[in-house]
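Student: here's my sequence, what's the structure:
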Amino acid sequence: MMNEKKTDLPYLMRQYPGLEKIPWIHLIDSPTPVEKLIGLEKELDFKGIYIKRDDLTNPEYGGNKPRKFEFLLGRALKRKKKHILTMGGIGSNHCVANSMFCKQLGLKSVVFLQNQPLTDHVRKNLLLELFYEAKIVHKKTEAGLGTAMIWYMLTHWRSYLIWAGGSNKIGTIGYVNAAFELKKQIDDGIFPEPDFIFTTTGSSGTTAGLLLGCELAGLKSKIIGITVSSEQWASRKRVLDLARKCLAYLRRFDTKIPEIPLSKLENRLEMNTNYFGGTYGIVTDKGQYAVDLIKKTDNIELETTYTGKTLSGLMSFIEKYRDSLQDKTILFINSFSSADQTEKVKKMDYRSLDGKLHRYFDGRIPLSKKVVKIDSNFKNS
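Tutor: Okay, the predicted model is just below:
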């Protein structure tokens, strides 16, 4: 922590002062706004839809990642690490965020990437990693990635590994804190307490943090995680496991934090796998429709890998349970960065990337045009 005033501390630390011992750096503009989605409400003929604008967490690169990096990079800096390693698909937002914050903090970002369906968004993120001077290591298999990471860490002793999506017990704290931020906004009368919070579940840390945070903050909200990756990364079991590990870690610093029975977390959490599409990064018809619709109704930018799928789940939820949702409040967490990166991307020439990555730009690998059709009926998993 860098000599922050008490009023600048994360909301979680203000509630539990013992947590001030946890390494943390100030990266986000907090609180992020909560707004009513008036246009979408009109389109769906439903009142009570709000959006948490976490796309605005940081002016250069927003979304859910900056909340996690406040704690992840705080820990790395305290341990005097210089090389920050992480992993993801070739279009990973997390890897871009890692590279951006590392450049700001004078650290070296090393990103280990593997394939996903090629889209314009994938190309943009590869060029952003070039802009932020990341070292890019591309492998075809997870085994290849693992071997390359181990070798890098053995040959660079001041390396620090951040797990995919920043989702471990440390990164999860970022969204425990976000729940306390929501509690303050509710108490201040900015919006009514949500009955349901819809969040994207890619590597599970955001969902786990909100789950634990809402329980600790005393909110009634049920957490609905829409999965956008395979069960290895996004599952009910993984979310609950991350929440429990994060709770145990927090209680090491402040014993005033209560123990929480697993049953309480289980009863608050609902996971839905029906909007994933079967392959990480694949475009779904419902996800694309949701992206296009909210751009038209409320001028909100989403994308098809993560947040578009989550919004499509929210819309199907309203469609199926409309009668029982009267007078209920639904909150959508926008975890996609809305920062305009156009000028940065324009400055980059893909030919400055490693030659093995040129195929993603020169036509040897065509842009994916595959769109998976999803059953629009919301089904609990």
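Student: can we go C-alpha only for contacts and neighbour counts from here?
Tutor: OK.
Student: how much space separates the most centrally placed residue in the chain from G166?
Tutor: Within the chain, the residue whose C-alpha comes closest to the C-alpha centroid is N64; the distance, by CA atoms, centre = their mean, is 4.0 Å. Distance of N64 to G166, computed by CA to CA, to the nearest Å: 10 Å.
Student: what of K344?
Tutor: K344 sits 24 Å away from G166 when distances are taken as CA to CA.
Student: ok, now I22?
Tutor: Here I22 is placed at a distance of 17 Å from G166 (CA to CA).
Student: more crowded one of these two?
Tutor: A count of neighbours by other CA atoms under 10 Å puts G166 above the other of I22 and G166, at 29 against 16.
Student: next up, for comparison:
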Amino acid sequence: MSLSPLFNAYPALQKLIPLVDIPGQQIPTPVTHSLDTPQLWLKHDDLTNAVYGGNKSRKLAFIFGKMQAEGKTRLLTFGGTGTNHGVACAVHSKALGIDCEILLFDQPESESVRKNLQVMQRYGATLRYCGSLLNTVLRFYTLQIHDRLLRRKQTEYLFAGGSSLQGVIAFIDAAFELREQIERGECPVPETIICPVGSSATLAGLTLGVALAGLPSRVIGVRVAPAHLGPFPACTVATVKQLMQKTQQYLLRLQGGIPPFNIPQPVMLDQYYGAGYGVASAAGNQAEQWFRKQRWADGLTVQSECTYTAKALATLRDELATANGPVLYWHTLNSVQGIYSEAEAV
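Tutor: So this is what the prediction gives:
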């Protein structure tokens, strides 16, 4: 694996932060611009891996690195029945010989949900259906506490969406990757960077990374997951900032050359969430149709979907209407479709 941009900037971190080369990984991901909307730029994190892309594959390189360094051989995580995170975990765990178990909570049925379930099953993940999101989270933490009491250490308990210190570090690294692309003249400095927010690590990492890399861009996250699980905050500005603070403290403790730096206030919009997790919205549907018609300078086809991505695209469309400079959409949805064709053929 080529040296990460974060390690390029702070070489001492290479020996302090484990990173693995997942088979098929193709990072850095390219940037391109729309031929139809001059201010619109796209970061191709839909192509992070040749087998299965998206932002989860970027995070898992650091998460699996931590697991290997600690001698862990089993991954347990959770998500909705159509979880993209679960697909990424199943696919890349199999490639690295890691056992994968996924706790699933109910979400509205759709074609993408059906296909994702097929892929997770085909790649050998153990699937446990837990009903509601709250029940799933309680099961996740109960199993984790049980293992700790029995001093079992072979399992990595990974929060939904890869929301962990390693997941945040992956997107700090991604911000430095963007800075290198700007320095090479591959894209202009964005006025605004927009990404969807489910488990918070992508927004937390990009916000920290942009500040640490010295980029003047404003990072905007669009909430697409529930803000609270019962009385507990799950996807709020406060939870994002808490994750940023934990990551900053961890990086400074490593003493890898990163100087003390201020944590910026994360920006997360709630008004595009709509009726619920996995539920399509009218604004999202319109934005997705607009996005599908965009022609990209690199000629590549970009995937979208009507729930998670579409809500961020609605924000993107509104932001472009008032922007004075380039707007970069950080595309976190997988666009590699081979595994779905394979699953349909079985």
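Student: could you double-check that the residue nearest to the centre of structure 1 lies in contact with D54?
Tutor: Yes. A contact is recorded between N64 of structure 1 and D54 when judged using CA atoms under 8 Å, the distance being 6.3 Å.
Student: common neighbours of the two, please.
Tutor: Overlap between the contact sets of N64 of structure 1 and D54, as judged by CA atoms under 8 Å, 6 or more residues apart in numbering, is given by S335, F336, S337.
Student: what's the neighbour count on the first one?
Tutor: Okay, so that is S335 of structure 1. S335 of structure 1 - counted by other CA under 10 Å - has 22 other residues nearby.
Student: now name the helix or strand holding it.
Tutor: In this assignment (DSSP states H and E), S335 of structure 1 forms part of neither any helix nor any strand.
Student: same thing with the last one?
Tutor: Here S337 of structure 1 is covered by no helix or strand, with elements defined by DSSP H and E.
Student: what does it align to in structure 2?
Tutor: Aligned counterpart of S337 of structure 1 in structure 2: N334 (TM-score structural alignment).
Student: what's the neighbour count on that match?
Tutor: The number of residues near N334 of structure 2, taken as other CA under 10 Å, comes to 25.
Student: what do you get for the one 4 residues further on?
Tutor: With neighbours defined by other CA under 10 Å, the count for G338 of structure 2 comes to 11.
Student: how about it, nearest residue that isn't a chain neighbour?
Tutor: In space, not counting the residues next to it along the chain, G338 of structure 2 is nearest to V51; the distance is 7.0 Å by CA to CA, 6 or more residues apart in numbering.
Student: confirm the one you found sits in a strand?
Tutor: No. V51 of structure 2: not assigned to a strand; according to DSSP: H, G, I helix; E, B strand; the rest coil it is coil.
Student: hang on, isn't it packed against Y340?
Tutor: No. Under the criterion of CA under 8 Å, V51 of structure 2 makes no contact with Y340, lying 10.3 Å away.
Student: look at the two and report which has more neighbours.
Tutor: Taking neighbours as other CA under 10 Å, V51 of structure 2 and Y340 compare with V51 leading, 20 against 15.
Student: residue in structure 1 matching that one?
Tutor: Taking TM-score structural alignment as the alignment basis, one finds that V51 of structure 2 is matched in structure 1 by E60.
Student: which residues in the stretch 151-300 of structure 1 form helices?
Tutor: Secondary structure of the stretch 151-300 of structure 1 (DSSP state H, counting those that start in this stretch): helices at 173-187, 205-217, 236-253, 262-268, 285-298.
Student: among the ones you listed, which is the most enclosed?
Tutor: Per residue and on average, the most neighbours among the helices of the stretch 151-300 of structure 1 fall to helix 205-217, with a mean of 27 (mean count of other CA atoms under 10 Å).
Student: what's the match for M315 of structure 1 in structure 2?
Tutor: Aligned against structure 2 - with TM-score structural alignment as the criterion - M315 of structure 1 pairs with R317.
Student: so who does that match touch?
Tutor: Here R317 of structure 2 is in contact with A287 (criterion: CA under 8 Å, 6+ apart).
Student: make it 10 Å
Tutor: Under the criterion of CA atoms under 10 Å, 6 or more residues apart in numbering, the contact partners of R317 of structure 2 comprise L40, A283, G284, Q286, A287, E288, W290, F291, V327.
Student: what do you get for K52 of structure 1?
Tutor: 31-36, 182, 197, 331-335.
Student: K82 of structure 1: which of those is nearest?
Tutor: S335 (27.4 Å; CA to CA).
Student: correct me, but that closest one touches T200?
Tutor: Yes. Judged on CA atoms under 10 Å, S335 of structure 1 makes contact with T200 at a distance of 7.5 Å.
Student: so what's in contact with the two at the same time?
Tutor: Counting by CA under 10 Å, 6+ apart, the shared contacts of S335 of structure 1 and T200 are N64, T206, Y306, T307.
Student: structure 1: which residue goes with E183 of structure 2?
Tutor: Using TM-score structural alignment, E183 of structure 2 pairs with D187 in structure 1.
Student: actually A88 of structure 2, not the one I wrote
Tutor: In structure 1, A88 of structure 2 lands on A97 (TM-score structural alignment).
Student: shouldn't that match be within a helix?
Tutor: Yes. The secondary structure assignment for A97 of structure 1 places it in a helix, going by three-state DSSP.
Student: isn't it up against P59?
Tutor: No. Contact between A97 of structure 1 and P59 fails when scored by CA under 10 Å: they sit 12.0 Å apart.
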